[in-house]
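Q: Could you look at this predicted model? Sequence included:
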Amino acid sequence: MRIIAGRNRGRVLRAPEGAATRPTAERVRQALFDMLWHAPWGGRTVVQDQLVLDAFAGTGALGLEALSRGATHVTFFEIDRPALAALRANIAACKEEPRTAVVAADATRPPRARVPCGLVFLDPPYGQGLLPKAVTRLDAAGWIAPGALLVAETALDEALDLPGFEAVVSRSHGAATLHVLRAPGLAGC
């Protein structure tokens, strides 16, 4: 697993042993960032200069890809100890410590945000119904900026219902579906 593009292109990322962490595949990340940059509703500013939240971060591949492509800062939420160790090692390997914050917190019970984020990645364990709960609580805690883009990864057969959030697009890739949604309100931060 490696960073696909940007200043850290080719940097190899570490993943913890076992099946507890399911990193987003390189080809899926490539498809996601191509879509974010080139879709009519997207553009480079969707990533560049954004404050980003990578909830359920695992290895941090999504947030680190965003940093490599010009995001200003990424906050990572993760609670699994082996995943936290891999995440911290990946941040150090990319030399991104100054532009990141690692929070050992559950995305369904987040701390209060200091500043809302314009781009939010949500890649929870499949089939546990964590997305609606996490989005509701992240929004209430101030993590989601008005008009922010949310990128949620679910299992192929998993439904996603987030009242108040506009469904922008969904794309299936193998066993996963990527959903892009827009938060209510003005354009993201």
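A: Sure thing, it's come through.

Q: only C-alpha atoms for contact and neighbour calcs from this point on.
A: Fine.

Q: From G118, how far off is the spatially closest residue to R88 that is not a sequence neighbour?
A: With sequence-adjacent residues excluded and distances taken as CA to CA, 6 or more residues apart in numbering, R88 is closest to V102, at 7.7 Å. In this view, V102 and G118 are 18 Å apart by CA to CA, to the nearest Å.

Q: With A101 instead?
A: For A101, the distance to G118 equals 16 Å [CA to CA].

Q: Which residue of V102 and G118 possesses the greater neighbour count?
A: G118 (25 against 18; other CA atoms under 10 Å).

Q: hang on, that one packs against D139?
A: No. Counting by CA atoms under 8 Å, G118 does not reach D139; the two are 11.8 Å apart.

Q: So what's the residue count around E153?
A: Counted with other CA under 10 Å, residues neighbouring E153 total 24.

Q: this is the comparison structure:
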Amino acid sequence: MTETSEAAPAAEDARPVPPAAPHRIHRAWFVAAVTFVTIIGAAAFRSLPGLLIDPLHAEFQWSRGTIGLAVSINLALYGLTAPFAAALMDRFGIRRVVAVALTVIAVGSGLTVWMTAAWQLLLCWGLLVGLGSGSMALAFAATVTNRWFTERKGLVTGILTAASASGQLIFLPVLSWIVTEHS
């Protein structure tokens, strides 16, 4: 019997190692960017009624207390809705809950064009915009962070938490100028 040994692969079988692929941005960062923009928009809508107190009082002769009640309902629902929105995101998915929340914000703010009575302000801005923007609160940021990131959770949580303040910082001066110039 002759002893056989494995021969080294022939030179023609040796393939060159392909160059490393260029570093691509993971799609989780795109999800975080969309979440950031969404939270900025929700924050802008949530903070708008404070600017509209005087124009609403002048236009409809509603008391500042009535307008303040709508703002209070909005803020209360903003805080109370977040835990339930997080549970709904776990059960039905982030996309569905966010789509419904953005639709509720759009309907609530869109209906204000036709409001003529104080109860309509309470319904549109207090209830609808409060529920919608509350669903886009910090629970949304935490859910996205926990689902999409294993590393850099602290960084992403900080960025998404800053989105709410950034929305007010970006939009309040612009909205204030619009209210001042066009009321």
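A: Yep, it's here. Just so we're clear, the structure is a prediction, and the values are computed from it rather than from any experiment.

Q: where does the TM-score land?
A: After superposition, the two chains reach a TM-score of 0.21 (TM-score structural alignment, normalised by the length of the second structure), with 74 aligned residues with a CA RMSD of 5.9 Å.

Q: if we can go back for a sec, how about the contacts made by the residue nearest to R88 of the first structure?
A: The neighbourhood of V102 of the first structure, defined by CA atoms under 8 Å, 6 or more residues apart in numbering, consists of T75, F76, F77, E78, R88.

Q: try 7 Å
A: For V102 of the first structure, the contact set (CA atoms under 7 Å, 6 or more residues apart in numbering) comprises T75, F76, F77.

Q: same question, F33 of the first structure
A: Going by CA under 7 Å, 6+ apart, the list of residues near F33 of the first structure is empty.

Q: Contacts for stretch 166-177 of the first structure next, please.
A: Applying CA under 7 Å, 6+ apart, the external contacts of stretch 166-177 of the first structure come out as V28, E153, T154, A155, L156, L178, H179, V180, L181, R182, A183.

Q: Of these, just say which sits nearest to G147 of the first structure.
A: Distance ranking of these against G147 of the first structure, using CA to CA, places A183 first at 4.6 Å.

Q: can you point me to the longest strand in the first structure?
A: Ranked by residue count and defined by DSSP state E, the top strand of the first structure is strand 144-155.

Q: mind listing what's buried in whichever helix or strand comes after it?
A: Toward the C-terminus, strand 144-155 of the first structure is succeeded by strand 166-173 as the next helix or strand (DSSP states H and E). For strand 166-173 of the first structure, a neighbour-count test (16 or more other CA atoms under 10 Å) marks A167, R171 as buried.

Q: What's the first helix or strand after strand 166-173 of the first structure?
A: Next element after strand 166-173 of the first structure (DSSP H and E): strand 176-182.

Q: quick one: that next one to strand 144-155, angle?
A: 160 degrees (axes from the mean of the first three to the mean of the last three CA atoms, to 10 degrees).
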